[in-house]
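> Give me coordinates for this.
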Amino acid sequence: MKNRTIDYILRATWQAVSRMYNEEAIKYDASMAIAFALLSIDREGISSTLLGPNMGMEATSLTRTLKKMETKGLILKEKNPNDGRGVIIKLTPLGLEKRELSKAKVKRFNEMIRANVSDEKIRHFIEVTDVINELINNKTIFEK
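Now for the predicted structure:
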């Protein structure tokens, strides 16, 4: 029964996707979290206070990921000109290069799925995940 419940299928699938991306990222001395952050930082940079919520990442995990990225020379932190307390995260030239590599890997994954799954099934998958997210966001799953 456990392998047929919706939550089990979602978790097992996400773990497989995560493992796949991490295995690929390791080839480039990175991780899925770093690649995801690279894709979440646009060319003009992003406020550190917006980055966490955009990525759905907790502050401690985000801080650790940004520290690794800074150490690897992928990002720079600049004082936010609009808010002296804030920081703008910007990609370095190396960060931009790695961002493009990450983007190519995500595109490849999506191309492979689309080549093996019909448009109709993909539409249904998106519809189902939209409903799941709506139920979770509206906090209706465990209400009586």
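
> going forward, measure contacts between C-alpha atoms and count neighbours the same way
OK.

> What segments of the chain are strands?
46-47, 75-79, 87-91 (DSSP state E).

> Highest mean neighbour count out of those?
Mean neighbours per residue, mean count of other C-alpha atoms under 10 Å, is largest over the strands of the chain for strand 87-91, with a mean of 22.

> for the lengthiest helix in the chain, packing partners?
If you go by DSSP state H, the chain has its longest helix at helix 93-116. When contacts are defined as 3 or more C-alpha pairs under 8 Å, 6 or more residues apart in numbering; DSSP states H and E, helix 93-116 sits against helix 32-40.

> Give me the residues contacting the helix it packs on.
With contacts defined as C-alpha atoms under 8 Å, 6 or more residues apart in numbering, helix 32-40 is touched by 18, 21-22, 25, 51, 54-55, 65-66, 69, 91, 95-96, 98-99, 102-103.

> Could you also give me the structure for this next sequence, so I can compare it with the first?
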Amino acid sequence: MKDKTIDYVLRATWQAVARMYNEEAAKFDGTMATGFALLSIDKEGGTPSTTLGPKMGMEATSLTRTLKSMEEKGLIYRKPNPNDGRGVLIYLTEFGKEKRELSKNTVLKFNEAVRQNVSVEQLQNFMEVSEIINELIQEKRIFNHTSASELA
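Here you go, the predicted model:
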């Protein structure tokens, strides 16, 4: 552990989690991105497509591909946003709601497995460290250079 950098551990862990979720989702003809989208869409009121990307931390092009695939599989449908003539609301179909429940149970199972193997204190420390890292990044307190000349 002592030779590994923090970013390496984060990246390796996230890749392992993503691989695990994708392997599980594949059993149900899905992907981790699809499962995450299902969980991010309001199951009753729909969700504006413009808020979905930031909510999921996905780039617009990746989100567009994911939503297109979900629509083709009958998981979602789109309707014009009555409050914004240019916008679209994404809704879950009944099939989408079923798959959403499956995704939710998968996430809960993962969380329960971690909680059974990690102490409350360890999990709390992990959450606190993750929050600090996110704050450092959001507040640009790591790489806050204003120009390339400052790097020299």
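
> re earlier: and the angle for the longest helix of the first structure with strand 87-91?
On the basis of axes from the mean of the first three to the mean of the last three C-alpha atoms, to 10 degrees, helix 93-116 of the first structure is oriented at 70 degrees to strand 87-91.

> quick revisit: filter the contacts of helix 32-40 of the first structure down to the buried ones.
Neighbour-count burial (16 or more other C-alpha atoms under 10 Å) is assigned, among these, to 21-22, 25, 51, 65-66, 69, 91, 95-96, 98-99, 102-103.

> Any chance of a markdown table for the strands of the first structure, columns distance to Asp119 of the first structure?
Formatted as a markdown table, these follow (distance: least, C-alpha to C-alpha, whole Å):
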| stretch | distance to Asp119 of the first structure |
| --- | --- |
| strand 46-47 | 34 |
| strand 75-79 | 37 |
| strand 87-91 | 35 |
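
> Quick one: residues contacting the residue nearest the centre of the second structure.
Most central in the second structure under C-alpha atoms, centre = their mean is Met56, positioned 4.3 Å from the mean C-alpha point. Met56 of the second structure is in contact with Phe36, Ala37, Ser40, counting by C-alpha under 8 Å, 6+ apart.

> quick one: which of those residues is nearest Val118 of the second structure?
Of all these, Phe36 has the smallest distance to Val118 of the second structure: 24.0 Å, by C-alpha to C-alpha.

> sorry, back to before: Asp29 of the first structure is nearest to which of the strands of the first structure?
strand 75-79 (15.0 Å).

> Following superposition onto the second structure, what is the mean distance for the closest one?
Compared with the second structure after fitting, strand 75-79 of the first structure has a mean deviation of 0.4 Å; criterion: mean C-alpha distance after the TM-score superposition for the first structure.

> What's Thr140 of the first structure aligned with over in the second structure?
In the second structure, Thr140 of the first structure lines up with Arg141, judged by TM-score structural alignment.

> State the distance from its match to Asn134 of the second structure.
Taking C-alpha to C-alpha, to the nearest Å as the measure, Arg141 of the second structure and Asn134 of the second structure are separated by 10 Å.

> what do you get for Ser62 of the second structure?
Distance, Ser62 of the second structure to Asn134 of the second structure, by C-alpha to C-alpha: 22 Å.

> Could you do Arg65 of the second structure as well?
In terms of C-alpha to C-alpha, Arg65 of the second structure sits 27 Å off from Asn134 of the second structure.

> likewise Val17 of the second structure?
Using C-alpha to C-alpha, we find Val17 of the second structure at a distance of 19 Å from Asn134 of the second structure.

> if we can go back for a sec, tilt between the longest helix of the first structure and helix 32-40?
Put simply, helix 93-116 of the first structure runs at 100 degrees to helix 32-40, going by the same axes, to 10 degrees.

> Helix 93-116 of the first structure vs the second structure, average distance?
By mean C-alpha distance after the TM-score superposition for the first structure, the fitted helix 93-116 of the first structure averages 0.2 Å away from its aligned residues in the second structure.

> now that helix: how far from the chain's centre is it?
12 Å (C-alpha atoms, centre = their mean, to the nearest Å).

> repeat for stretch 23-42 of the first structure
Mean C-alpha position of stretch 23-42 of the first structure versus that of the full chain (C-alpha atoms, centre = their mean) differs by 9 Å.
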